[in-house]
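[1] next input, structure requested:
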Amino acid sequence: MAIATINPTTGEICQRFKALTPAEIDAKLAKAQGAFQAYRRTSFSQRRQWLENAAAILERDASKFAEIITTEMGKTHKSAIAEAEKSALVCRYYAEHGEQFLANEYTETQATESYVCYQPLGILLAVMPWNFPFWQVFRFAAPALMAGNVAVLKHASNVPQCALAVEAILEAAGFPEGVFQTLLIGAAQVEQVIKDPRVKAATLTGSEPAGASLASLAGQEIKPTLLELGGSDPFVVFPSADLDEAVAVGTVARTMNNGQSCIAAKRFILHEAIAAEFLEKLHLKFASLKIGNPMEPETDIGPLATEGILQDISRQVDQAVAAGAKVLLGGRPLDRAGHFYPPTILTEIPPGAKILQEELFAPVAMVFTVKDLDQAIALANDIPFGLGASAWTNDPAEQKRFIRDLDAGAVFINGMVKSDPRLPFGGTKRSGYGRELGLAGIRTFVNAKTVWLK
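    Below is the predicted model:
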C-alpha cells in the first residue's frame, strides 16, 4: 500500500510520501540508539515534565490535530477532538504515576537487601493502525517513554500526516532528538527494523495477519512482542436491563468511529423476552443517524477509511445475505463519492455462515436471540476472538456468571467496552496477548531486574 493521504470523504489523493530507503532506516535506528544512551539516564521528573508538555500541546491544538485525523481516515471531527484529548489524558496519567509504578520492590530474603528494579530495554518498534491514529500511538508512547525507552513508529500507510504530527508533538514537548521517530515505511520494510539488533521489542495493534507476521519475525530474533488484534465483541442484553440505556449505548458502541473499532459491539445477543422490543428501538436509533461530511458537527457517521474496507464489508454482508441472513436496515454502499456504508442491521444469520467468525469493520450490527444464560454465554464465546464483552443485566447472579464465563480480556457490565489509562487493556485467543495501559502497560517493556546484596 502506497504511503499517502487519501481523503475518504471524497476519494481525493491529497499528498503522497516517499518511503525511507534501507540506508535511511539504518540512520534513524543509529540515531535512536545514540539517543537511548543518554535518555535512559534522565530523571523521572524530567520525563514527567516532557509528558505534561505533550498533554498541554494536545489539548491546546486538539482541533488542528482533529482536522488531520479526519482528513486522513474519516472519523467525525468531534470524535477526533475527543481522541486528541484522550491522548493528553494518557500522557498525564503516566506522568503522574510512572515513577511510582517503576519504583523498586523490596522483598525479605537471606540477603542484606534484595529487590526488583525496573529498567528500560532500549529501542521499541511500534506498528500502529489508522483507526485511532493518535490514541493508539500515545497509549504506547506515554508509558514507554516514561520508563526510559526510545521508540520508532511504523504507522499505517494511510495516516502519514498523523504519524509525523505525533513525532512533532513529542519533539515540541521537549523530548530529546531521536527519542521518538516516525519511520515512513511500507509493511515489507518492517522486517529490516525488527531484525536489527538495536531494536529490543515490538508492539502491534492491527490485523491478525500483520500480528502473526511481526510475532514470527520477532520470535526468530528472541524479542518480546505485544499484540492487540481484532475483535467481534458481544453485547448481551437480558430482561432486567434498562433497555433504553442499553439501546442508546449499544448504538454508540457499534457505530462510533464509523464502526471501525476493535472493541465495537459487533454481535447483539438478546434474550428472547426482550429481543423484539430491543430490536425495534435499535432499528429506530440506527435509522436516525446522520451520514455525511465528517467535518460537519451534526454528522454521526462518516466514511470508511479506505476503498478496500468498503469492498470488504460489502462482500461480507453480501455473503451473509446469500447464506440466508436478513437485512433489517442498510446493507448496501451509498451511491456517492467517498467510502460510505450506512448503519446496517443483520438478523437471522444461519449457523455456519462465514460472517459469524469474522470481524466487521463498519457500522454493521449482527443480532441474535437466545433462550437463557447458558445459550448466551456459549454464543458469545463461539468466536476466535476474545477482546471485550458487554453484558446488560441488573441480576447479581447473572452479572457474576458473565464476569466469570465470558472469554474476553475485558467484561463490562451495563456499560460500553472502552479503554481507560487506569486499567489494563488487551485480549485473549486470536485477539492477541499482553496488556497495555495501567500498571501492566508500563511494565510490558522493561527489564524486571532482580538485585541481591550481602
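[2] can we go C-alpha only for contacts and neighbour counts from here?
    Noted.
[3] now the end-to-end length of stretch 112-129.
    Taking C-alpha to C-alpha, to the nearest Å, stretch 112-129 runs 48 Å from one end to the other.
[4] and this one, so I can compare the two:
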Amino acid sequence: MSIQTVNPFNNKVVQSFEEMSEVTLDNLVAQSAEAFESWKKTSYEHRTEMLIKVSKLMRERKAELAKTITLEMGKLIAQAEAEIDLSADIFDYYAEHGPTFLADKYLNPKFGKAYYKQSPLGTILGVEPWNFPFYQVARFAAPNLMIGNTVLVKHASMVPQCAIAIEKLFIDAGVPVGVYTNLLISGKRASALVSDTRIKGVSLTGSEEAGSSIAEQAGKYIKKSVLELGGSDAYIVLEDADIDEAVKWGIIGRINNNGECCVAAKRFIVVQEIADEFLEKFTQQMKNLVLGDPMNPKTQLGPLSSEDAAVHIADQVKKAIDAGAKLLLGGTRTNCEGAFMDPTILTDIKPENPVYYQELFGPVVSYYVVKDENEAIKLANDSSYGLGCSIFSNNIDRAKNIANHIDAGMVTINHPTWTTAELPFGGTKNSGYGRELSELGIQEFVNRKLVRISEFSDPM
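    Model prediction:
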C-alpha cells in the first residue's frame, strides 16, 4: 500500500511512500524492545537531557516543520507554528517535572515502612491522528520516554512527512536507535500489532471505530490502553455572560484548526434571553471569515484535511437539512479548488436528526436555544461524547456549579476548551478513557511497584 502526502489546498499528490514490509516491521519492534533494556537503566538526568535536545531542535526548525504540517493537512501556517511551540513546551515540561512526578512515593503503613516506585513497562505503541501531527505525538512520547519506556509510533497515513520529520528530530538529538521509532503501516496492521508480546501497552487518539478495534485487542491480550476518541463539545452561553467575549471565543473555538479539533466548540447552547443577539453577532463574524491558502498569513479558514473529509461533512449537513434542520449560513462546498467547506450554521436540530448525536469535524456549528441553565445542562449531557465543555457566565460560582453537573473530562469557564502541558487532557463516555499531559499523563504506562520493609515485630 502506498502512503501519500496530498495537499488539501489543491488536492494534488505531493509525495508517496511505500508501507513497511512485515520483515522490516518485525525488526523495528525487536529493535525497540532491545533498546528498552538499556534505556530503562538510564538516569532521569540523561533522559531530561535528551528531551531538551529534541525540544531545542524543534524550536530551531519551527518554520520548516510548520510548513510540512500545513502542506500535509491544511492547518493555517500561524497555527502550525504555534503547534510546534506547544509540542516543544511539552518536551520541556516533562524534562523539568518528570523526575519529581516519578519519584518514589512514601506511604504510612501500620507496621514497618513502605513506598511505591513508578517503573517503566516496556515498549508502548502510539497510534496518532493527523489533525495535530506534532502535538499529539509529543503528549504521548515525552512522558513515556521520561518514564523509561520506548515508543513505537504509527502516525496517520496522511501525514507521512510529519512522521518522518519527528523521528529525525530524535535521531539528530542523539536519542539511541530504537527508543523512538516511526512505523509506516496501516491502521489495520497497527491493531494487529497490539497482540505482539514485545509491546506492553497502547495509546490511541482517533475515531471511535479505531479506538474500539485497539481496545478490543488490548483487552484480549490484557494490555493497558489509553483512548482519546473525539467529542462534540457543548459551548454554553448564559444570560449573564459577556456576549461579545462569548462570540469572539466561540468563533475561535469553532474554527481553530479549520474546525477539525476534538475539543472544538461544536454544539452552541445559548439561553433564550440573549440568543438572538448572540446569533446575530456570531453569524456576522462567521460570514466574514477569509477563506484561502493556509500558507497565507491573512487566511482565517483553510481547507479541511482531505477531500474525503470535505465530502463527508458536506454530506452530514445535507442529511441534517433533509431531516428538518434549518440552515442559517453556508451549507455548501466553497466554489474553489481544494477541500474547502463554507462556514455553516445549523439550528432546529431535533434528537431524531442523524447529526444530533454525531461529531461535526469542520467549520459547522449546531445552534440550540434553551430556556435556562437546567435545560442547558440537560442538552449538553445528551451526547454519547464526554470530552470537553465551555461555560460562559460572569458569575463564576454559578458556572462552577454547572461544571459539577457536566459529564465531560474537561470543563472551561469563559474560554473554549484548550490545552497546555500542565493540564490533564482526556474524556469520558465514548470520548475514551485515561489522561494525557500534566502529572496524570506520566502515570498511565508505569508499574507502581510496592516495596515494603517489614520490622521483626510485624504480626504478619
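[5] could you give the number of residues near Pro197 of the first structure?
    Number of residues near Pro197 of the first structure (other C-alpha atoms under 10 Å) recorded here: 11.
[6] tell me the SS of it?
    coil (DSSP: H, G, I helix; E, B strand; the rest coil).
[7] list the contacts for the residue nearest the centre of the second structure?
    Centroid check for the second structure by C-alpha atoms, centre = their mean gives Gln136 as the closest residue, at 5.6 Å. Counting by C-alpha atoms under 8 Å, 6 or more residues apart in numbering, Gln136 of the second structure touches Glu128, Pro129, Thr205.
[8] can I have the buried ones of these as a ChimeraX selection?
    Selecting only the buried entries of those in ChimeraX, with 16 or more other C-alpha atoms under 10 Å as the criterion:
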select :128,129,205
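[9] want to throw the contacts of Gln136 of the second structure into JSON lines with secondary structure and distance to Ala78 of the second structure?
    Shown next, in JSON lines, are these (DSSP: H, G, I helix; E, B strand; the rest coil; distance: C-alpha to C-alpha, whole Å):
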{"residue": "Glu128", "secondary structure": "coil", "distance to Ala78 of the second structure": "22"}
{"residue": "Pro129", "secondary structure": "coil", "distance to Ala78 of the second structure": "20"}
{"residue": "Thr205", "secondary structure": "strand", "distance to Ala78 of the second structure": "24"}
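[10] how many neighbours does Tyr433 of the first structure have?
    18.
[11] surely it and Gly230 touch.
    No: applying C-alpha atoms under 8 Å, one finds Tyr433 of the first structure not in contact with Gly230, separated by 11.4 Å.
[12] re earlier: quick check, nearest of the contacts of Gln136 of the second structure to Ile214 of the second structure?
    For the contacts of Gln136 of the second structure, the minimum distance to Ile214 of the second structure (C-alpha to C-alpha) is 10.4 Å, reached by Thr205.
[13] setting aside sequence neighbours, what's the nearest residue to that closest one?
    Nearest residue to Thr205 of the second structure, sequence neighbours excluded (C-alpha to C-alpha, 6 or more residues apart in numbering): Glu228, at 4.6 Å.
[14] what's the local residue count around the one you found?
    26.
[15] how close does it get to Thr428 of the second structure?
    9 Å.
[16] can you give me the helices in the stretch 51-200 of the second structure?
    Here the stretch 51-200 of the second structure has its helices, by DSSP state H, counting those that start in this stretch, at 62-73, 77-101, 135-147, 160-172, 187-193.
[17] most tightly packed of those helices?
    Among the helices of the stretch 51-200 of the second structure, ranked by average contacts under mean count of other C-alpha atoms under 10 Å, first place goes to helix 135-147 (a mean of 25).
[18] that one: average distance to aligned residues in the first structure?
    Here the mean offset of helix 135-147 of the second structure against the first structure after fitting is 0.5 Å, by mean C-alpha distance after the TM-score superposition for the first structure.
[19] coming back round to it: how about the helices of the stretch 51-200 of the second structure, which one is nearest Ile255 of the second structure?
    helix 77-101 (11.3 Å).
[20] which strands and helices sit next to that closest one?
    Helix 77-101 of the second structure sits against helix 44-60, helix 62-73, helix 135-147, with contacts defined as 3 or more C-alpha pairs under 8 Å, 6 or more residues apart in numbering; DSSP states H and E.
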